[in-house]
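[1] Sequence below, structure please.
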Amino acid sequence: MQNHLLHTINFPEDLRKLAPEDLPELAKELRDYIISVVATKEGHLGASLGVVELTIALHYVFNTPEDLLLWDVGHQAYGHKILTGRREQFHTNREWGGISGFPKRSESIYDTFGVGHASTSISAALGMALASNLKGDHQKQHIAVIGDASIAAGMAFEGLNHAGVTDANLLVILNDNAIGIDPSVGALKHYLTNVKKGIQKENNIMEALNFDYYGPIDGHDLPKLLKVLKRLKTKKGPKLLHVITTKGKGLKQAEADQVTYHAPGKFDAKTGELVQKTSSDGPLKYQDVFGLTLVELAKTNENIVGITAAMPTGTSMKYLMKAFPDRAFDVGIAEQHAVTLSAGMATQGLIPFCAIYSTFLQRAYDQIIHDVALQKLPVIFCLDRAGLVGKDGATHHGVFDLSYLRCIPNMTIFAPRNEIELRNIMYTAQQGLEGPIAIRYPRGKGLISDWKQPFESIEIGKGQLLRLGKSVVVLSVGTMAENVSEALEDLPAAHYDMRFIKPLDEDLLHDIFKNYTTVITVEDNSVKGGFGAAILEFAATHDYHNTIKVLGIPDTFVNHGEVGELQDFVGLDAESIRAVVSQVLQD
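    The predicted structure follows:
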C-alpha cells in the first residue's frame, strides 16, 4: 500500500504543512490504512471511515492540541488517533498492552476527554469552554464532534440547553449519519431527515436553543469543510455545524450494510468480504439465547414487552422486534428513559424485559432506585455484557453491577452459570415477581449446544451444590463456575453455585460455614461491594470466623484485551483459581 503522504504525518502540525489540494489524497490513504488494519486486527470500522475528511479538516483548521477537540462517541476516532502520533501503534488498537479503541486522556494530549459511552462531548466541551472564559483565554477553540445518534440522548440536550445561555466559545459538530450501531430512531431522527431533504425550513431546534446553526453540508467535501470551519473559527459563542456523512464511506460493503460493518470482525481489505468463521455449530451467544427465549415466552404471555436503548442487535432484542414489532421498543441512546418507561409499563400490568448492557445501565442509576425499586415494580433487567468484555476495555467492562445493584432494597439479583439457567430465570421472572430482578450474563458464546430445554421454575434465593469436598469450599456466581470447575479438577474442594447474589441463600450458607474452614468466593465483578463482600457481611453478622478469600476484579480499572488475557491479569482464570485453592489446601 502506498502511503506517501500519510507516512509523513506524525502529528497535526505536519498535516498543516500540506497544501489544501493534497488533502483529498491524504483522505484516501487514511481511509485505506484504517481498512487494512481493522481488516486483520478487528475493531470499529464504519464510524471512523465516515469521518475521515472531517477528521483531517478539523486538525488542519484548528490548532490542536491547544484547541480542544472531543469525539463522541469514541469509535469515530481511529483517524484522529492515526494523525496524532499513533500511526505506528495503530495495529495494537484494542489489544492487551496496545492503544485503546477509544480516546483516552492518559494516552495522548490530543485525547482531551475519555469517551466510551455516548453523548458526553457537549457537556465536557462546554465545561472546558467555560473554564477558558474564567482563565481569560478567549481565543481557545472547543469542538465537540457528536455522532452515531448520540445527539438524541438526554444528556446531549442538557448540554445544548445550558450552552445556549452562555457566551462559551463552543462549536458542536453534528456528524449526522442516521445510524448508531443500529439505525437511529425517534422524532429527532425524522426532524434531521427533513432538514437534509430541505423540508424542515422553519422552527430550527438548534437556533431555538440559541446556537448559530450552519448546514447541513456534505461531510465528505473537503474544500467545503475547510471553508466553513475557517469561517466558524472566527465566530464567537455557541455554534452548531450540521454535517452529513456516510457511515462506512469508502468500503462498498460497509456503506451497504452499516450495522454489520460497525464492528465487522475480520474481513478482506480489498474485497470487503467478511472472513467466514470456521464453524457456526456449537453454543449460541448468550444474547441470542436471551432474544430467542424472550420470543418463546412472549408467544404464550401477551403481557411481555421488550425495551432496549439503541442496542436491538447487541442485545438480540431484534428477534422480539421481528416477531412482535408492536411489543418491542428501541428508545435510542436513552437508558434513563428506558428504565422509567419500563416502570410505567409495569404499573399497568405489562411485564417489561429491559435489556441494557451492564456498563450502560450505570447511566440510569437514579431511575433504578426511585422509579423501579422504591415502588417495588416488577421490571426484569437483563444485563448483557456483564463481567469482563474484552477489547472495548475499561469503559465497557460490566464489573460493577453486583455492587451498584446489591445495595438497593427490593432488588433480586441472579447470575446464570449457563444458558439453561438463563432461560429458566427468564421463565420464572415473567410468572410474577413482587419487585424488580436483575439477570446478568456475559458477552459471547455460552457452554451448551442443546440449550433449548423445557422450562423449569427457579426457587428465588436458592443456591446449588456442584461438588462436595473437604475443608475448603468455593462459592461462585454466574459463568465463573466454569473456570472454578476446571480449577478444582482432582482437588478435594467443594463447589457451590450460589446463583442469587441477592437474596443470599442463608440456609445453605449456614451449612457451608459450619462444615468448611475456608470459604473462597469467585465473581467477575469488583471485589468492592460485590458477591464476596456480601459473604463477608453474612459471616460478620452471624459471628462466623472462617477464613474467607475474595477473588474478583481488583479495585482498579481494567484495560482492554482478550477476555482470557484479562482473566489471567486479575487472577480469575482457572489456573490462578487453582493456585489459590491449592495453597489453601496445603496450609
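[2] drop to CA atoms for contacts and neighbour counts, all remaining ones
    Fine.
[3] quick one: the spatially most central residue of the chain and residue 536, what's the gap?
    Centroid check for the chain by Cα atoms, centre = their mean gives residue 396 as the closest residue, at 4.5 Å. According to Cα to Cα, to the nearest Å, residue 396 stands 28 Å off from residue 536.
[4] returning to what we had before: tell me the contacts of the nearest residue to the residue nearest to the centre of the chain once chain neighbours are set aside?
    Once flanking residues are discounted, residue 396 sits nearest to residue 359: 5.6 Å by Cα to Cα, 6 or more residues apart in numbering. If you count contacts by Cα atoms under 8 Å, 6 or more residues apart in numbering, residue 359 has them with 385, 386, 395, 396, 397, 398, 399, 400, 401.
[5] Pull the most distant pair out of these.
    395 and 401 (13.4 Å; Cα to Cα).
[6] neighbour-wise, which of these two wins?
    More crowded of residue 395 and residue 401, by other Cα atoms under 10 Å: residue 401, with 22 against 18.
[7] Hmm, residue 527 and that one touching each other?
    No - distance between residue 401 and residue 527: 11.4 Å, which falls outside the contact criterion (Cα atoms under 8 Å).
[8] Tell me the helices and strands packed up against whichever strand in the chain runs longest.
    Secondary structure of the chain per DSSP state E: the longest strand is strand 518-526. Secondary-structure packing of strand 518-526 (3 or more Cα pairs under 8 Å, 6 or more residues apart in numbering; DSSP states H and E): helix 401-406, strand 472-476, helix 480-487, helix 531-541, strand 547-553.
[9] Second chain to compare with the first, below:
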Amino acid sequence: KGGISGFMKPVESEHDPFITGHSSNSISAAYGIYKAKRLSGENGSSIAVIGDGALTGGMAYEALNNVGAGKNNFIVVLNDNKMSISRNVGALSRSLTKMRNKPKYHYFKFAFSKFLLKIPFIGGFLNSFVFSIKESFKNLIYKNNFFSSLGFNYLGSVDGHNTEALESLFKIAQTYNRPTVVHVITTKGKGYTYAENSPKNYHGVSPFDIDEGAMSNAGLNFSEVVGNTLCELAKNDSSICAVTAAMTAGTGLSNFEKNYKNRFFDVGIAEQHAVTFCAGLAKGGMKPYFAVYSSFLQRAVDQIIHDCAIEGLPVRLLVDRAGIVGEDGETHQGVFDISLLTAIPGVEIFSPCNYLELEYQIKKSAGATCVTAIRYPRGSQSPKIVDFDYKSDYCKIGKNNKTVLVTYGRLFSNALEAQTDADFDIIKLNKVYPFTNELLCELSKYERILVFEETLKNGGISEHLSSCLFGKGFNGKFEIHAIDNKFVPAASVSSSLEENKLDTESMIRSIKCQN
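    As a prediction, this is how the structure comes out:
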C-alpha cells in the first residue's frame, strides 16, 4: 500500500504515458496519441512498444491493420523475447537482414526513391515498379512478410541490448513517412542468470533469495487444486479439455499440459477466442474448462453472451484471482466478474471457500448443462477449516437468531471468526447465483440481513438479493457491505479488506451496530 505500482501508471511518472496492466493495447493507445498530436498541430513521431507475447492478442492486429492503412510517421517497436515470433531462415536471409540494418543502405534507398520520383512523367511509375520488384524478391527469400503486407516498413531484427545499433535504426525509422516496425531481439531477465535460464518463473515474483535465485514455496494454492482436479477428471473422462490464455502456470495447468497434451489448449492472449473456442468444443461434445483470471475474463463478456449463453452451451469458466488480489492493483482486481456474469441469463455462479469445496464444484460441473462460473481467490485457503454442507445450494450456521450475515467465498472464514464475538446466524452461499426459492424463503424469516461480499456493490449479489427479497414482500432491515463503485488500489489483501470494511472486525462492528 502506498508503494510503486508494478505496472505503468501516469500519476507516478511522466514517462508512463498510459496505464498498461492489461496486454496488447499499446499500439492502439499510441496511435490515438499520435493522431491527437496531429490534430493539435504538433509534429514528431509516436512510438508504441509491444512484446511478442502481447502480439498474440487480437487487439494488436486490429491496431496494426488500422495504422498500416495510412501514411504516418508511426513506429512500432516489437520487443521479441524469442518466444512467439517465427524466425526467418537461410544464409541469404541473414545476409539481407544484415544489409538492411546498415544505415547506408536505408539512406541510399530513401535517396534513390526521391531521385526516381523527380523524373518527369514516368518517375512515379518507375519508383513503384522498382519497389514492387524489390518486395517480390524479398518475399521469395523471407519466410513471411507479415508486417509489410499490412503497409509497414520492416527494420530488423536488431540486438535490443546494443544501444548503438538501436539508435541507428531509430534514426532511420524517423526518416520514413510510413508506419515502421522495428524488430528488437532481447533476452528476458538479461543480466540475471537465474531469470535468463527460467524466464517464465521470473515473469512475476514474490520475495526471493537474489544470490541463490530461490523462491519461497508458499505451499498448495487454489490454482494448483484446480489443475490437480482437472487431471483427476481427465484420467477417467476423455472429453475433459483445459483451455488457458497464455497463463498455463499461473492458472495451475502445467501438469494437465504435461499429462494430457492433446486436450490442453493455450490459445495465447486471446480471451475472446478462448471462450468461443470452448463453445465450439462444447458443441462438439467435449467438456471444456477455461481457466482465466477474473480481470482478464472481462475481455470476453460478449462471447460468453452470444456464443455460450444464448447457444445454451455448457462452457465452464474457472475464474481465478476472484475478489481482491492485492499488490497488482487496479488493473488486476477481480471485483467485476459478479456484476458482469449475473447480468447474463442462464449463467450459474459458484464461489468455493476452500479446496474441498472447489474440488467438489469442479467435479460436479462436469455434468453442467449451462454456462458455469466457479470463482476462487488468489493464494491459499484459510487455515481455519470447519465442516459445513458444501454440497447444497447454501448452508446455515447458527441458532435461528433474528440477524443473519450472508456471504460467500473467502469471506466465509471471516464471518465464522466474527461469530465467536457476536450473536448472529451465517448463511453461506455455495451457489452464489441465481437464487433458489428455498434460499429466499429462509432469508425472509430474519428481521435483519447483512450481506458481505468481496465485489462491487453495483450489480453485486447484495443488490440482486435485496431486489428479490423486497419483491417478495420482505419488510426487515437489509444492509449491503461491499466495495463502493471505485477502483481498488494496490495493497495487501488484508489491508484492502480492512479498508473496504470487509474484515472480521468490521463484521463484528456492523453486527453490533443496531442503527
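[10] Can you find the partner of residue 301 of structure 1 in structure 2?
    If you follow residue 301 of structure 1 across to structure 2 using TM-score structural alignment, you land on residue 237.
[11] now for the longest helix that structure 1 contains, which elements pack on it?
    As assigned by DSSP state H, the longest helix anywhere in structure 1 is helix 23-41. With contacts taken as 3+ Cα pairs under 8 Å, 6+ apart, helix 23-41 of structure 1 sits against helix 52-61, helix 78-81.
[12] Where in structure 2 does the shortest one fall?
    With the alignment judged by TM-score structural alignment, no segment of structure 2 is matched to helix 78-81 of structure 1.
[13] And the first one, by the same measure?
    Residues of structure 2 offer no counterpart to helix 52-61 of structure 1, counting by TM-score structural alignment.
[14] What segments of the stretch 51-200 of structure 2 are helices?
    Secondary structure of the stretch 51-200 of structure 2 (DSSP state H, counting those that start in this stretch): helices at 58-67, 91-100, 103-117, 123-141, 146-149, 163-173, 193-197.
[15] if I pick the equivalent of residue 478 of structure 2 over in structure 1, what's in contact with it?
    Aligning on TM-score structural alignment places residue 478 of structure 2 opposite residue 548 in structure 1. By Cα under 8 Å, 6+ apart, residue 548 of structure 1 lies in contact with 518, 519, 520, 521, 536.
[16] Next, count neighbours for residue 459 of structure 1.
    The local packing of residue 459 of structure 1 (other Cα under 10 Å) involves 10 other residues.
[17] Okay, and it sits in which element?
    Under the criterion DSSP states H and E, no helix or strand holds residue 459 of structure 1.
[18] rewinding a little: aligned to the residue nearest to residue 396 of structure 1, what sits in structure 2?
    By TM-score structural alignment, residue 359 of structure 1 lines up with residue 295.
[19] can you confirm that match is in a strand?
    No - Residue 295 of structure 2 is assigned helix when assessed by DSSP: H, G, I helix; E, B strand; the rest coil, not a strand.
[20] do you know how far it is from residue 218 of structure 2?
    Remark: distance between residue 295 of structure 2 and residue 218 of structure 2 (Cα to Cα) = 23 Å.
[21] Find the helix or strand that residue 582 of structure 1 is a member of.
    helix 574-586.
[22] got the contact list for that helix?
    With contact meaning Cα under 8 Å, 6+ apart, helix 574-586 of structure 1 is reached by 471-472, 483-484, 486-488, 491, 493, 518, 520, 568, 571.
[23] And for stretch 420-438 of structure 2?
    With Cα under 8 Å, 6+ apart as the test, stretch 420-438 of structure 2 has contacts from 342, 347-352, 390-408, 412, 415-416, 419, 461, 465, 508, 511-512.
[24] rerun at 6 Å
    If you take Cα atoms under 6 Å, 6 or more residues apart in numbering as the criterion, stretch 420-438 of structure 2 is touched by 348-350, 393-398, 401, 403-408.
[25] And the buried ones among those residues, selectable in ChimeraX?
    A single ChimeraX command selects the buried members of the contacts of stretch 420-438 of structure 2 (16 or more other Cα atoms under 10 Å):
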select :348,349,350,393,394,395,396,397,403,404,405,406,407,408
